[in-house]
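Peer 1: sequence and computational prediction follow.
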Amino acid sequence: MTDVLVTGGSGYIGSWCTLALLTDGYRVRTTVRDLGCETQVRAMLQHGGTDHLEFVRADLRDDEGWADAAAGCDYVLHVASPTLTQVPRDDDEMVRPAVDGTLRVLRAAHGAGVKRVVMTSAIGAIAYGHEPRDTPFTEQDWTNVDADIAPYQKSKTLAERAAWDFVAGEGRGLELSTVNPTAVLGPVLGPDYSPSLNSIARMLDGSAPALLKFATGYVDVRDVASLHLLAMTEPAAAGERFIATAGHSLWQRDIAAVLRERLGARAAKVPTREMPLVVARGLAKVNPQMGALRMLLGRNLDATSAKAERLLGWKARPIEDTIAETAESLLAL
């Protein structure tokens, strides 16, 4: 039986990757910062069967535990990423843990003789800090960290850069692939889900007074998990980056239209008007939650998954179905 380490198994993408691996017959070891969450994670994954699931405590900010976590594993899915409960005072509060944590995982994987690491990067490492453009972003693009970008995008970019530098240098012999999802939607397994889902939740409960004017790609979390598994096993994936997105980008007004069409009366609180850009930009200067979106306002960050489709045969499900299932799942939760 093949052994796979999944870092951050209690997180949204990590839990779906773990579920996909268990369903496909892999033996999975997953890292969590607190072993107290094991019961909750097992409950989330119960329909995938958890007999072949093991938990170890390891923190991206600490060396302890990583060598033991990687020992005996054939592959590593490095999904974990540092999170902050408030806007950092300094970019390094998010950047340093992301970079150092990635290097801890890679060093442990290399020392354990792991064949390949698949790292969960993000569209944030590709599409930010550029002038407006009419063509979709591809894996050839990198975010400009010298531009005025949010700490999260900077951390994802520098962590991925550090990973590629590591395998080209001291980690030579270790294979690396990265998966760069756009905004991730899909059913929730528990209360820990992505910020993209929070935007859907705010539309549904009426706490979003108006729609923001920006467009980005969206992708189903289950398709993100399937791309991780393809990137882990397919020979053609070694040394490659893969954008995960379903079709072209969507404006928030497009998301709202799908919610109203699919949910009917249950989408009664979904806003129908767009916030004027001048108002949104003004709020972004004083509201931390809006501030994180300031570089998106008025922009269309379209991207393409043509590479993953061509090299790996990956295919994303229709995003309209994902939006509806996301909403149904949030309402049930």
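Peer 2: That came through, no problem. Numbering: from 1, shown residues only.

Peer 1: use CA for all of it now, contacts and neighbours both
Peer 2: Fine.

Peer 1: could you measure from residue 199 over to residue 242?
Peer 2: The gap separating residue 199 from residue 242 is 25 Å, by CA to CA, to the nearest Å.

Peer 1: the more surrounded of those two?
Peer 2: residue 242 (29 against 14; other CA atoms under 10 Å).

Peer 1: could you pull out the helices for this protein?
Peer 2: 12-23, 38-44, 66-70, 92-111, 151-168, 195-205, 221-233, 252-263, 277-284, 288-291, 306-312, 319-332 (DSSP state H).

Peer 1: could I get those helices as TSV with distance to residue 2?
Peer 2: Output for those, formatted as TSV (distance: least, CA to CA, whole Å):
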stretch	distance to residue 2
helix 12-23	10
helix 38-44	20
helix 66-70	13
helix 92-111	15
helix 151-168	23
helix 195-205	32
helix 221-233	11
helix 252-263	40
helix 277-284	47
helix 288-291	42
helix 306-312	21
helix 319-332	31
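
Peer 1: so for residue 121, which of those helices sits nearest?
Peer 2: The closest of those to residue 121 is helix 151-168. By CA to CA, the value is 6.1 Å.

Peer 1: got the contact list for stretch 154-162?
Peer 2: Contacts with stretch 154-162, where a contact means CA atoms under 8 Å, 6 or more residues apart in numbering, come from 91, 94-96, 98-100, 102-103, 119, 121-122, 124-126, 142-143, 145.

Peer 1: ok, 7 Å please
Peer 2: Residues outside stretch 154-162 that contact it (CA atoms under 7 Å, 6 or more residues apart in numbering): 94, 95, 98, 99, 102, 121, 122, 124, 125, 143, 145.

Peer 1: run through the residues that contact the first one.
Peer 2: The neighbourhood of residue 94, defined by CA under 7 Å, 6+ apart, consists of 82, 151, 152, 155.

Peer 1: could I get the full set of strands for the stretch 1-150 of the chain?
Peer 2: Taking DSSP state E, counting those that start in this stretch, the strands of the stretch 1-150 of the chain run over residues 3-7, 27-32, 53-57, 75-78, 116-120.

Peer 1: comparison target, given below:
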Amino acid sequence: MENSSNQAQVLVTGGSGFIASYCIIALLKAGFKVKASVRSLKRTEEVKAMLRQGGVNSFESLSFVEADLQDAASWHNAVKDCTYVIHTASPTPNTAAKTLDDFVVPARNGVLYVLEAAQKAGVKRVVLTSAFGAVVMGTNKTAPYTEEDWTVLNNTVPPYQQSKSISERAAWEFVRSHGNRMELAVVNPAGVLGPVLSNDYSHSIQPIFQMLSGVMKACPKLSFGYVDVRDVADLHVKAMVSPAANGQRFLAVAGKSMSMVDIANILRRNLGEKAAKVPTKVVPNWFIRVGALFNKQFALVAPLVGIVKSASNDKAKRLLGWQPRSNEEAVLATANSLLDLGLVK
């Protein structure tokens, strides 16, 4: 792996995000110079506070640049003098978003703006953070999903997952048609767990927070693949520097899918009194489906109840030597960080 001997500079987009923060930490520890993009430079101290929580003690090799995914021109300055780009940023849909295009157009344009600027700046390789939702939605396979699978776009696929799938396809098409010598690798993370650095963290962590705080009174029959954020960052860096990663997608998933009940059991088994509010009951599937008629949150999860989508991490292990932490370690690291930071009352 390249290191401080050449001080290659990496642009990490969406620098205040959960995955981005850990990518910055991993890159700084590996000796790279890092330029982090934020929508407003007013957030730099907030980002530094998160990085300190993650173990960064020196910011000598870190700089910040202001850039917005809806402003194509802002990315030309952002990518300047960078050898690599790790593109984790994803636009937050307007709260008034109603149509599919409200989700898809900003996501696709944001990816293309970054790729166009990177290509013009002579960036060697872009690593794009896509999503599990670009791989497994719209189909129900009994065999594990792999990088060869793509979400089948239909009316059962929520707008966010559609936007991730369409924007990833747009990235591959851009590099094929206009990339010249610029390379692309893609990481598709499952539900991202791991130690939180502040109260701004992955939505995948919400169920653990809700269990510990007593908000979740019973577990729905939902199962997902999960991965520790530190391993997601490690996979991004490996995908950035490994010759074998060029032109490849990588599923970031730790192992077998876990149900909400599995997570609750891990918490109770390991945390003692701190897990006193973790639910022991299970919500019947019919209750979720009926509730979906009246409740938007229920409507989002209703199509997923009772379905288990398993996925293989063999490719990342085989090509890049990636070794993720276990599901249990990721769950406990998440829970302990929520407790240690006082986010669970």
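Peer 2: Structure received. Every value quoted in this text rests on a predicted model; they were computed, and no experiment measured them.

Peer 1: matching residues in structure 2 for stretch 192-211 of structure 1?
Peer 2: Stretch 192-211 of structure 1 lines up with residues 200-219 of structure 2 when matched by TM-score structural alignment.

Peer 1: likewise for stretch 31-45 of structure 1?
Peer 2: Counting by TM-score structural alignment, stretch 31-45 of structure 1 corresponds to 37-51 in structure 2.

Peer 1: repeat that for stretch 221-240 of structure 1.
Peer 2: Counting by TM-score structural alignment, stretch 221-240 of structure 1 pairs with residues 229-248 of structure 2.

Peer 1: would you check how far apart the equivalent of residue 10 of structure 2 over in structure 1 and residue 173 of structure 1 are?
Peer 2: Aligned by TM-score structural alignment, residue 10 of structure 2 pairs with residue 4 of structure 1. Between residue 4 of structure 1 and residue 173 of structure 1 the computed distance is 18 Å (CA to CA).

Peer 1: what does residue 22 of structure 1 give?
Peer 2: Note on residue 22 of structure 1: its distance to residue 173 of structure 1, by CA to CA, is 27 Å.

Peer 1: what does residue 267 of structure 1 give?
Peer 2: Look at residue 267 of structure 1 and residue 173 of structure 1: by CA to CA, they are 52 Å apart.

Peer 1: give the buried residues for the match of stretch 221-240 of structure 1.
Peer 2: Under the neighbour-count criterion of 16 or more other CA atoms under 10 Å, stretch 229-248 of structure 2 has 229-241, 245-248 buried.

Peer 1: from the chain's centre, how far out does that stretch sit?
Peer 2: With CA atoms, centre = their mean, to the nearest Å as the basis, stretch 229-248 of structure 2 stands 13 Å off its chain's centre.

Peer 1: so what touches that stretch?
Peer 2: Stretch 229-248 of structure 2 is contacted by residues 1, 19, 22-23, 26, 125, 127, 183-187, 189, 192-194, 252, 319-320, 322, 324 when judged by CA under 7 Å, 6+ apart.

Peer 1: one step back: ok now the match of stretch 192-211 of structure 1, how far from the chain's centre?
Peer 2: For stretch 200-219 of structure 2, the distance to the chain centre is 18 Å (CA atoms, centre = their mean).

Peer 1: just the terminal-to-terminal distance for it.
Peer 2: Start-to-end, stretch 200-219 of structure 2 (CA to CA) is 24 Å.

Peer 1: buried ones in that stretch?
Peer 2: In stretch 200-219 of structure 2, counting by 16+ other CA under 10 Å, buried: 201-202, 204-205, 207-214, 216-219.

Peer 1: from these, which is closest to residue 48 of structure 2?
Peer 2: Nearest member of the buried residues of stretch 200-219 of structure 2 to residue 48 of structure 2, counting by CA to CA, is residue 201, at 15.1 Å.

Peer 1: residues contacting the closest one?
Peer 2: residue 18.

Peer 1: what separation is there between it and residue 185 of structure 2?
Peer 2: Relative to residue 185 of structure 2, residue 201 of structure 2 is positioned 24 Å away (CA to CA).

Peer 1: can you check residue 47 of structure 2 too?
Peer 2: Taking CA to CA as the measure, residue 47 of structure 2 falls 26 Å from residue 185 of structure 2.

Peer 1: equivalent analysis for residue 56 of structure 2, please.
Peer 2: For residue 56 of structure 2 relative to residue 185 of structure 2 (CA to CA), the value is 26 Å.

Peer 1: so between the two, which is more surrounded?
Peer 2: Legend: neighbour count by other CA under 10 Å for residue 56 of structure 2 and residue 185, higher for residue 185 (23 against 16).

Peer 1: which one in structure 1 is aligned with that one?
Peer 2: By TM-score structural alignment, residue 185 of structure 2 lines up with residue 177 in structure 1.
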